[in-house]
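Q: Below: sequence and its predicted model.
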Amino acid sequence: MRLLITLLVNGLLVYLAAAILPGIAIDGYFNAIIVALLLGIANFLVRPVLFLLTLPITILTLGLFLFFVNGAMVLLVDSLLSSFTVDGWFWAIAFSIIMSVFNLFFENKEAK
């Protein structure tokens, strides 16, 4: 049940982030839930491999390259869904930052 609630809330956060950023478009709340699910799967399966492959450049840039790794996850989901469009790397990185901030506030409220 907790997983379902988390998925629904993350879908809402995806929908809000797409509403805030002009370079992101989504066709509705149901598609936002699918985007949240696919982002979770991509972050669970693909991101660790990509993190290990880019570890030297991540260390060299003091962790700033992780913004590009997160943006790559958003662009991966963009390539999988036609109902979710991202206009480029800048918007993908901005979307991942907005989602991180939203999730940070949500997790703090949930812990109390």
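A: That came in fine, so what should we check first? Numbering: from 1, shown residues only.
Q: from here on, contacts and neighbour counts on C-alpha atoms
A: Fine.
Q: can you pull out the strands in this structure?
A: 24-26, 84-86 (DSSP state E).
Q: show me what contacts the residue minimising distance to the centre of the chain?
A: Centroid check for the chain by CA atoms, centre = their mean gives Ser96 as the closest residue, at 4.6 Å. By CA atoms under 8 Å, 6 or more residues apart in numbering, the residues touching Ser96 are 67, 70-71, 74.
Q: hold the first one in mind and look at this next one:
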Amino acid sequence: MKNFLLTWLGTAVALLVTAHIVPGFEVKSFVAALLAVAVIGLVNAFVRPILGFLAFPITLLTFGLFTLVLNAFLLWLASILTPRDYFVIDGPLAAFLGSIVLSIVSSVINYILRGIEE
């Protein structure tokens, strides 16, 4: 449970950092980031496996690069499902860049949190 909470908080911080780096990617507050991360987690849990299965042929043909497009789409979908006042992505380029930056920043933050936890 402790690992889950630390990962959730770390990813919320990563979402805020991403919002400061990527233009067109907006998160209103830390509470909004916590809610957005919960929605992103739900989208990844329920929609990602279906889309991953359906997109497998094109992912195979592009040597996995289509996964970047899939990540951007899922992040954009999560922004639509989150209340509009909290988490907004203004376009496909912001979603694409945001998904790349978010994955890098959250990996670094979660790595640091794992080191502190031990």
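A: It's in. No experiment lies behind these values; they were computed from the predicted model shown.
Q: returning to that earlier point: can you put the contacts of Ser96 of structure 1 in a markdown table and add neighbour count and distance to Ile59 of structure 1?
A: Shown next, in a markdown table, are these (neighbours: other CA atoms under 10 Å; distance: CA to CA, whole Å):
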| residue | neighbour count | distance to Ile59 of structure 1 |
| --- | --- | --- |
| Phe67 | 16 | 13 |
| Asn70 | 24 | 16 |
| Gly71 | 21 | 18 |
| Val74 | 26 | 22 |
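Q: For Ala111 of structure 1, state which of those is nearest.
A: The shortest approach to Ala111 of structure 1 among the contacts of Ser96 of structure 1 belongs to Asn70, at 24.7 Å (CA to CA).
Q: residue contacts, that closest one?
A: Here Asn70 of structure 1 is in contact with 47, 92-93, 96 (CA under 8 Å, 6+ apart).
Q: repeat for Gly98 of structure 2
A: 18-19, 22, 25, 72.
Q: the helices in structure 1, which residues?
A: Assigned by DSSP state H, the helices in structure 1 fall at 2-20, 29-45, 47-53, 55-60, 66-80, 89-111.
Q: hang on, the earlier thing: of the contacts of Asn70 of structure 1 - the most surrounded one?
A: Ranked by the number of neighbours (other CA atoms under 10 Å), these place Ala92 first, at 26 neighbours.
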